[in-house]
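Participant: Sequence isn't available, so here's the structure alone:
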């Protein structure tokens, strides 16, 4: 929205600066053109397909975040794995979003697998499992592992 206001102010300045050349009709045409251009670009988010039926483009939203480095709630799973549930409820999705994730850390996260495989997505959470025996027993938090994510979905 701030970008839109900035462009409108900039456009108005251009129109005023050129008003001496084109007169009132020229200014009106220029301003109308600028407004139509902005309306066409007002929503840069487009969902092409999703888990549920598509909705109005104006309702599409990109939301991103990270779990807390060193404090992510990693749960030991099997003899060589861990998992965590990531809270995305602040995004306000009303349909199941498309989620992409990766693992950030200060050491050894390069040796894990599973950070981009998403499980159990809802409008509020998703889960990832990691094959990472050295991450068990609190090791993941000691190595600063956290989940970086981006979700795209509808909020209305």
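Facilitator: Alright, I've got the coordinates. This structure is a prediction, so every number in the text was calculated from the model and none was measured.
Participant: From now on I want contacts and neighbour counts done on CA atoms only, so please keep to that.
Facilitator: OK.
Participant: what's next to the helix ranked longest in the chain, contact-wise?
Facilitator: Under DSSP state H, the helix in the chain containing the largest number of residues is helix 19-40. For helix 19-40, the surrounding residues in contact (Cα atoms under 8 Å, 6 or more residues apart in numbering) are 4, 8, 11-12, 15-16, 18.
Participant: CSV for those residues, including distance to residue 139 and neighbour count?
Facilitator: Shown next, in CSV, are the contacts of helix 19-40 (distance: Cα to Cα, whole Å; neighbours: other Cα atoms under 10 Å):
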residue, distance to residue 139, neighbour count
4, 46, 14
8, 52, 16
11, 55, 17
12, 57, 16
15, 61, 21
16, 62, 14
18, 64, 14
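Participant: try this one side by side with the last:
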């Protein structure tokens, strides 16, 4: 079950691309856009990453950092970022602890086949660490722009 607006964002500490580590609660005092996506280097996931990355400076001007999260490995994130020249931060949740905490590991269906995977979702988290907006079952086109507009209003 996905999380709702108005609750504290579950904290996590996860490895990032480039061999770093990120703890969500360490970002308190600023806004966070946490977008969850299924897999690096697929068409929709690449388009979403490129869209958020293109607006990275606009998000920063609005007082927000953009973080992508998927169950892909750090090594895969590094290759993905290098291939597309991405500058945003990607965290690796191979054990799906944060993905599960956010209720994003769900049954999906494609071409009549049922399988488990990450539901593409975005969370806007305020400076106090509270989820103030949730976008579930995201359609990529125009999404980053919608999130930026909501971030500016916060």
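Facilitator: Great, that's in hand. Every value quoted in this text rests on a predicted model; they were computed, and no experiment measured them.
Participant: Could you report the TM-score for this superposition?
Facilitator: The TM-score (TM-score structural alignment, normalised by the length of structure 2) is 0.22; 70 aligned residues with a Cα RMSD of 5.9 Å.
Participant: if we can go back for a sec, would you mark the buried spots in the longest helix of structure 1?
Facilitator: Going by neighbour count (16 or more other Cα atoms under 10 Å), the buried part of helix 19-40 of structure 1 is 19, 27, 30-31, 34, 38.
Participant: Just the closest of those residues to residue 82 of structure 1, please.
Facilitator: residue 38 (46.8 Å; Cα to Cα).
Participant: Tell me the spacing between that closest one and residue 87 of structure 1.
Facilitator: 34 Å (Cα to Cα, to the nearest Å).
Participant: element containing residue 146 of structure 2?
Facilitator: helix 143-153 (DSSP states H and E).
Participant: Likewise for residue 115 of structure 2?
Facilitator: Assigned by DSSP H and E, residue 115 of structure 2 belongs to strand 113-118.
Participant: any idea which helix or strand comes after that strand?
Facilitator: strand 121-125.
Participant: Buried residues, that next one. List them.
Facilitator: 121-125.
Participant: What is that strand packed up against?
Facilitator: strand 31-36, strand 131-135 (3 or more Cα pairs under 8 Å, 6 or more residues apart in numbering; DSSP states H and E).
Participant: Check structure 1 for its longest strand and report it.
Facilitator: strand 146-154 (DSSP state E).
Participant: That strand packs against which elements?
Facilitator: Using 3+ Cα pairs under 8 Å, 6+ apart, strand 146-154 of structure 1 is in contact with strand 60-66, strand 98-104.
Participant: In JSON lines, list those strands along with distance to residue 126 of structure 1 and mean neighbour count.
Facilitator: Listed next are these as JSON lines, based on distance: least, Cα to Cα, whole Å; neighbours: other Cα atoms under 10 Å:
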{"stretch": "strand 60-66", "distance to residue 126 of structure 1": "12", "mean neighbour count": "18"}
{"stretch": "strand 98-104", "distance to residue 126 of structure 1": "8", "mean neighbour count": "18"}
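Participant: so which of the ones you listed comes closest to residue 140 of structure 1?
Facilitator: Nearest to residue 140 of structure 1, of those and by Cα to Cα, is strand 98-104 at 10.5 Å.
Participant: Quick check: what element follows that closest one along the chain?
Facilitator: strand 118-119.
Participant: residues of the helix or strand following that following strand that come out buried?
Facilitator: Using DSSP H and E, the helix or strand that follows strand 118-119 of structure 1 in sequence is strand 125-131. Neighbour counts using 16+ other Cα under 10 Å place 126-131 of strand 125-131 of structure 1 among the buried residues.
Participant: Beyond strand 125-131 of structure 1, next helix or strand please.
Facilitator: For strand 125-131 of structure 1, the following helix or strand on the C-terminal side (DSSP H and E) is helix 139-142.
Participant: how near is the closest residue to residue 131 of structure 1 other than its chain neighbours to residue 126 of structure 1?
Facilitator: With sequence-adjacent residues excluded and distances taken as Cα to Cα, 6 or more residues apart in numbering, residue 131 of structure 1 is closest to residue 81, at 4.5 Å. Separation of residue 81 of structure 1 from residue 126 of structure 1 (Cα to Cα) stands at 17 Å.
Participant: Then residue 28 of structure 1?
Facilitator: Counting by Cα to Cα - residue 28 of structure 1 and residue 126 of structure 1 are separated by 50 Å.
Participant: and what of residue 12 of structure 1?
Facilitator: To residue 126 of structure 1, residue 12 of structure 1 is 45 Å away according to Cα to Cα.
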